[in-house]
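Participant: Starting from these lines, generate the structure:
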Amino acid sequence: MGVVFGSIPIIFCQQTARHQYLHKEIYCFHSMNSLFLPSSLLLFPSCKSPSPYLRPKPQYICTFNRHHHDHDLPTLSHSLKPSLQLSLSTRKMSIGAASPPDEGTVSVINFEDFTEKDWSFLDSDELNFKEHIQRIDQIISAGEIDESSKVLVSISSEEFVDRVVESSPSLLLVVHDSLFVLAGIKEKYDTVKCWQGELIYVPDKWGPLDVVFLYFLPAMPFPLDQVFETLANRCSPGARVVISHPQGREALQKQRKQFPDVIVSDLPDQMTLQKVAANHCFQIDNFVDESGFYLVVLKFSKAKN
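Facilitator: Sure thing, here's the model as predicted:
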């Protein structure tokens, strides 16, 4: 992964039955020489994924301009022009929107074999749905959200976001690797901010954050120390960071065997977490590590100048 210089607003365009277009903006990130767009960009928010793994080979015609970022890098415009139709399983989808005439030159980007990771393990078990929702509510309650809170949710299920939205925070930012998941969220909640990529690259323009939910920390491919260093630069004094797993450590071990390309670490034990957190001015307020439930709440104390 290259050095990230900025965010790119990506617009999802879905043609409705009335032949109108719904525009859904999701922020992506780019490096000096490449634009990171997973294959899930091809999916519409209202469509369910026909398969955990999608390998289309599309060609997009994208409009670029060079006045949007400080580093004079090409950035994707606020629209995508349709260049082809894609068939995913038995569904056919297309992506496109009309571009303003003054957006500059048109360039062609070829996207080769991208793979959408399987995030199905984040979804609730239908057999234990009621218990799952109760645990989600317990996790959200630990964040102590109020109407003035700026909230970040990292790598969660859509169900979790649904429940956070009900808490009515002043700002909700969802960070996820999957553009398909983000598109589904954006379809339901147009006011929710969505960032495709890694937590450590989220810009500070949405901060300072009052509540951070690290819903599935083991899917983050970064050292715990780096995660807390990022949070220390993004959180407001007194902010709460909630680390969770609604099924606990035992279920995580099974999930890691099934999804080794997505789940790359374990849940931290109390001693490890306490040591790393203290280095960045976080203190553990609550620690629950049961066989079927994991919940940690940390408070941020702003460092003295």
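Participant: alpha carbons only for contacts and neighbour counts from here, please
Facilitator: Fine.
Participant: Wait, residue 110 touches residue 59, no?
Facilitator: Yes: using CA atoms under 8 Å, residue 110 is in contact with residue 59, at 5.0 Å.
Participant: Could you also give me the structure for this second sequence? I'd like to compare it with the first:
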Amino acid sequence: MAAASTSLPLGFSSHHRPTPRIRPQPQSQSQPLKAKPLNPLRFSLALTPATAKPRLAAMPDDVAVANFVEKDWSFLESAGANLQRALASGALSPASRVLALTPTASFVRSLLASSPCELLVAAHESMYVLAGVKEAHDEVRCFHLEGGGGGRGGGVVEAVPERFDDFDVVFVCYFPGMGVSAGALLKSLAKRCSKGARVVMFLDQGRQNFEQQRREHPDVVTSDLPSIAFLEKAASGNKYEITEFVDEPSFYLAVLQFQG
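Facilitator: Have a look, this model is predicted:
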């Protein structure tokens, strides 16, 4: 069944509102009240079952939102059997500075459990996913990719503040949902990666599930998995070298090394 986008208006239940105490004042002392501008409401929504109401939770970094439309990314949450293989391709160390683009909560959990690193930054279009990651792992820095490839964040690392750079590993966890070309993505990453950095683009469930995902979730899955020929063209124009490529029914993996 196709996923439907859901508009999430803000609201707070009455038991959270303090009851004001009113003291009578002499008529001669009454003064007109001046309206004060309201500050933007900063919040995030935690991952909850589809039937549950959203609740306030840990907030991703640098996000101020009044109202937004949230797509359903939950179909990606079940990790495939090849997730550890994708993680191993990053050759992580305790000193690694890692950027994860469109990660699932299970991917972040697996990465931190198997390969502790110096810095982990997660960037995603979904506020639900980011809130779930931040609530479970407060040490992860989370940033919102605004509107995918067509938004102000560009669907790529411009959404991540420049103080986070020199990444030596980048995991592109679901490229077909980013709304950006492979060439544009690699060009953007080249500005923020250290020399020799690895870009690991993978789909741990492979093409056999990808085709079904594209049929059932066309609002999320907006592009194809890059072929080897397409990646070679994008890589050569942005100073990358393809070091590993796997395109099988049950697993997709492309590892590129930045030569800049």
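Participant: okay, stretch 238-257 of structure 2 sits on what stretch of structure 1?
Facilitator: Mapping stretch 238-257 of structure 2 onto structure 1 (TM-score structural alignment) gives residues 280-299.
Participant: Any figure for the gap between residue 95 of structure 1 and residue 297 of structure 1?
Facilitator: 41 Å (CA to CA, to the nearest Å).
Participant: My error: substitute residue 173 of structure 1 in the last question.
Facilitator: Distance from residue 173 of structure 1 to residue 297 of structure 1, by CA to CA: 19 Å.
Participant: Residue 190 of structure 1 now?
Facilitator: Separation of residue 190 of structure 1 from residue 297 of structure 1 (CA to CA) stands at 29 Å.
Participant: Comparing the two, which residue is more hemmed in?
Facilitator: More crowded of residue 190 of structure 1 and residue 297, by other CA atoms under 10 Å: residue 297, with 21 against 12.
Participant: what helix or strand is that one on?
Facilitator: Residue 297 of structure 1 belongs to strand 293-300 when elements are defined using DSSP states H and E.
Participant: next one: residue 229 of structure 2
Facilitator: Using DSSP H and E, residue 229 of structure 2 sits within helix 228-236.
Participant: Measure the mean distance from that helix to structure 1 post-superposition.
Facilitator: Following superposition, helix 228-236 of structure 2 is found to deviate from structure 1 by 0.7 Å on average (mean CA distance after the TM-score superposition for structure 1).
Participant: Check stretch 208-216 of structure 2 too.
Facilitator: Using mean CA distance after the TM-score superposition for structure 1, the mean distance for stretch 208-216 of structure 2 is 1.2 Å.
Participant: That stretch aligns to what range in structure 1?
Facilitator: The alignment places stretch 208-216 of structure 2 over residues 250-258 of structure 1 (TM-score structural alignment).
Participant: Just the buried positions in that stretch, please.
Facilitator: The neighbour-count check on stretch 250-258 of structure 1 (16 or more other CA atoms under 10 Å) flags 252, 256 as buried.
Participant: Now find how far off-centre it is within its chain.
Facilitator: Mean-position distance between stretch 250-258 of structure 1 and its chain equals 21 Å (CA atoms, centre = their mean, to the nearest Å).
Participant: How about stretch 205-217 of structure 2?
Facilitator: Distance, centroid of stretch 205-217 of structure 2 to centroid of chain: 19 Å (CA atoms, centre = their mean).
Participant: just stretch 201-221 of structure 2 next, same as before
Facilitator: 17 Å.
Participant: Any idea how far apart the tips of that stretch sit?
Facilitator: 15 Å.
Participant: element containing the counterpart of residue 180 of structure 1 in structure 2, please.
Facilitator: Aligning on TM-score structural alignment places residue 180 of structure 1 opposite residue 128 in structure 2. Using DSSP H and E, residue 128 of structure 2 sits in helix 127-136.
Participant: just checking, next helix/strand downstream of that helix?
Facilitator: Next helix or strand after helix 127-136 of structure 2 toward the C-terminus (DSSP H and E): strand 141-144.
Participant: Report the aligned residue range of structure 1 for that next one.
Facilitator: Aligned by TM-score structural alignment, strand 141-144 of structure 2 corresponds to residues 193-196 of structure 1.
Participant: mean shift of that stretch relative to structure 2?
Facilitator: By mean CA distance after the TM-score superposition for structure 1, the fitted stretch 193-196 of structure 1 averages 0.5 Å away from its aligned residues in structure 2.
Participant: ok, and what's touching that stretch?
Facilitator: For stretch 193-196 of structure 1, contacts defined as CA atoms under 8 Å, 6 or more residues apart in numbering pick out 25-29, 171-179, 182, 186, 202.
Participant: For it, buried residues please.
Facilitator: Using 16+ other CA under 10 Å as the burial criterion, the residues of stretch 193-196 of structure 1 that qualify are 193-196.
Participant: the strands in the stretch 101-250 of structure 2, which residues?
Facilitator: Using DSSP state E, counting those that start in this stretch, the strands found in the stretch 101-250 of structure 2 span residues 119-124, 141-144, 167-172, 193-203, 240-248.
Participant: orientation of the first one relative to helix 127-136 in degrees?
Facilitator: Using axes from the mean of the first three to the mean of the last three CA atoms, to 10 degrees, the inter-axis angle of strand 119-124 of structure 2 relative to helix 127-136 is 150 degrees.
Participant: Touching strand 119-124 of structure 2 from outside, list them.
Facilitator: So strand 119-124 of structure 2 is contacted by 96-103, 130, 139-145, 157, 159-160 (CA under 8 Å, 6+ apart).
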